[in-house]
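Participant: model this:
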Amino acid sequence: MLRELTPDDQQTILDFAYQREIENMFVIGSFEFSPNPFEFNTYLGYFENDTLIGLGTYFGLWSDIQINAQSRSVINAFVDEFIQRKLPVKYVIAIKRYALPTIERLKTHGREPEKITAQTLRLLKQDRFHDQSTGAETRATHQEIDHIIRLEHLVEENEADKEITEVERTRIFPDYEWLLHKEGQLISKANLHGISKNFAQIGGVMTHPAHQGKGHARQIVSAISRHWLDQGKQVTLVVSNENTTAIKVYDALGFQPVEEFIHAQYS
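Facilitator: Modelled structure (predicted):
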């Protein structure tokens, strides 16, 4: 039986997610980042004999579907329900064995991905960490939200002067952003994408085009990694298999590949 989960089901969601913790950091982290994640996200559960055997999550701020279920039929049921609810889908970002059947089911509803990127989930443990931070890195403040978004616009869309929307501001959690400045200008950043009891997942790594190739990404990733390793967590991140430059950076810091990942983008 499939049904929508409510705040009363929060512990059930977390108990299920922690069965495969490293696969569900976005779900677990959604309860860390927001006091009421049900305001933005839709959580669907698939039950068998009153036991939750599958979890489908729609992250509303990003229009992203993430499904965690071992059965293909359960994955199909989640996709069908999301489509029936007319939820706009812009991304499917997940472990490969869950992402591919999700993408295939979306195709049966006429949703073809615009782009599919093969990625790898990489893991960093304390005993392998080669710290290259300098202490110049800082945590973001609320006053720096627009600066962060402008850097994202410049790096991702080459439009530094693009208008900033309130939705974009809502997506930024300053407490989880690490920044690097040079002469008062934000030149590199990274943030926390997901978190759980034992893991912290880094994302949003980017450097101003005029300052790339100078080790700033290595420095900022070191800083955020050191922080979470010191909290007793292992650190993960996802990188495109084609991004050989970034892979070399992460290898140098001590990250090792652990899971195949898929990032599918829809128009």
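
Participant: Only C-alpha atoms from now on, for both contacts and neighbour counts.
Facilitator: Fine.

Participant: which non-adjacent residue is nearest Lys115?
Facilitator: Residue nearest to Lys115 in three dimensions, not counting chain neighbours: Gln265, with 5.2 Å by CA to CA, 6 or more residues apart in numbering.

Participant: what sits against that neighbour?
Facilitator: The contact partners of Gln265, taken as CA atoms under 8 Å, 6 or more residues apart in numbering, are 90-92, 113-116.

Participant: Now show me the structure for the sequence below, then we'll compare the two:
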Amino acid sequence: MIRELTEKDHSIVMEFLFQNPSINLFIIGDIEAFGYHATFQKLWGEFKNGEVTAVLLKYFESYIFYCQDKDNFDVNGFATIMYSNNKPVTLSGKAELVERFENHPNITLGKKRVTYFAQCGTKRELQATETIKNATIVDIDRIVALQHSIDEFSTTDETKEMLKKAIESKTGRTYFLENDRGNIISTVSTTAENSQSAMIVGVCTHKDYRNNGYASKLMTALINDVLAEKQYVCLFYDNPEAGKIYKKIGFEDIGLWTMYR
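Facilitator: Next comes the predicted model:
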């Protein structure tokens, strides 16, 4: 049976999600931040013998799905919930789970992208002579200016507002390094921070300052600080060369994450 979740289900839902806090960091974070009655967020759960076996989150127009058994959930029921009048559905989750919705007659999924999902649960030794700073609201313009200068980054009008909201709500933080002229030359951020885990994003270094290990030092400092509060730090990557760097820092692959946008 699938039904909409309420705060009455909170304890059993979180117990279910906490069994895999890294994979579920987005769902956990959104529940902790916004609960069950936000106008832009809804949650559904599948129940068997009184136990939660699958959860679907709708955050604005995007969905995230999770269950423990890829071969034992109501694909048709969840697909019906996501039906959007033949418009492409934005869906993400562990690859082996969400890929079961591909070619389903009830929904059309957006463009597919598959990335590696990695986690780190161990602090690392930090050797940095540079001064690492934790960004505040006043640093946002300089951070966005650096990201805008890098071809791999896509900044929009919402980028500043998202950084601002993350800092204010403490659902994200950004560490950075400056050169001797006060220009930000390297940054790394977290997003979706919750009681259990956090996601690393926004790793970037100005093209004139690359190959100096700045991003690795920032990541190590950030990871150590986050792990003083939480169990895991996570990240997505699709570049094997980047993956080698992350693994040197202490990340381990725990699966594939598929996004349809």
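
Participant: And the TM-score, once the two are fitted together?
Facilitator: A TM-score of 0.78 describes the superposed chains when it is computed by TM-score structural alignment, normalised by the length of structure 2; 252 aligned residues with a CA RMSD of 3.3 Å.

Participant: want to throw the contacts of Gln265 of structure 1 into CSV with distance to Arg3 of structure 1, secondary structure and neighbour count?
Facilitator: Putting these into CSV (distance: CA to CA, whole Å; DSSP: H, G, I helix; E, B strand; the rest coil; neighbours: other CA atoms under 10 Å) gives the following:
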residue, distance to Arg3 of structure 1, secondary structure, neighbour count
Lys90, 23, coil, 16
Tyr91, 22, strand, 23
Val92, 21, strand, 25
Pro113, 27, coil, 19
Glu114, 30, coil, 11
Lys115, 31, strand, 11
Ile116, 29, strand, 16
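
Participant: you'd agree Thr108 of structure 2 is up against Met82?
Facilitator: No. Between Thr108 of structure 2 and Met82 there is no contact under CA atoms under 8 Å: 9.5 Å.

Participant: overlap in contacts of these two?
Facilitator: Overlap between the neighbourhoods of Thr108 of structure 2 and Met82 consists of Val89, taking contacts as CA under 8 Å, 6+ apart.

Participant: Show me where the stretch 51-200 of structure 2 has its strands.
Facilitator: Counting by DSSP state E, counting those that start in this stretch, the segments of the stretch 51-200 of structure 2 that form strands are 51-59, 62-67, 88-94, 108-109, 112-120, 133-134, 174-178, 184-191, 197-205.

Participant: Buried deepest among these, which one?
Facilitator: Sort those by mean neighbour count, taking mean count of other CA atoms under 10 Å, and strand 184-191 sits at the top with a mean of 25.

Participant: How far off centre is that strand?
Facilitator: Strand 184-191 of structure 2 sits 15 Å away from the centroid of its parent chain (CA atoms, centre = their mean, to the nearest Å).

Participant: before we move on, what about stretch 202-210 of structure 1?
Facilitator: Taking CA atoms, centre = their mean, one finds stretch 202-210 of structure 1 lying 14 Å from the centre of the chain it belongs to.

Participant: what does stretch 64-79 of structure 1 give?
Facilitator: When C-alpha coordinates are averaged (CA atoms, centre = their mean), stretch 64-79 of structure 1 and its chain have centres 18 Å apart.

Participant: now stretch 197-206 of structure 2
Facilitator: For stretch 197-206 of structure 2, the separation from the chain centroid amounts to 10 Å (computed by CA atoms, centre = their mean).

Participant: most centrally placed residue in structure 1?
Facilitator: For structure 1, the residue whose C-alpha lies nearest the mean C-alpha position (CA atoms, centre = their mean) is His193; its distance is 4.3 Å.

Participant: Looking for the alignment partner of that residue in structure 2.
Facilitator: By TM-score structural alignment, His193 of structure 1 lines up with Thr191 in structure 2.

Participant: contacting residues for that match?
Facilitator: When contacts are counted by CA under 8 Å, 6+ apart, Thr191 of structure 2 is found next to 166, 171-173, 198-201.

Participant: repeat that for 10 Å
Facilitator: Contact criterion CA atoms under 10 Å, 6 or more residues apart in numbering gives 25-26, 29, 162-163, 166-167, 170-174, 197-202, 234-235 as the residues in contact with Thr191 of structure 2.

Participant: Noted, bye for now.
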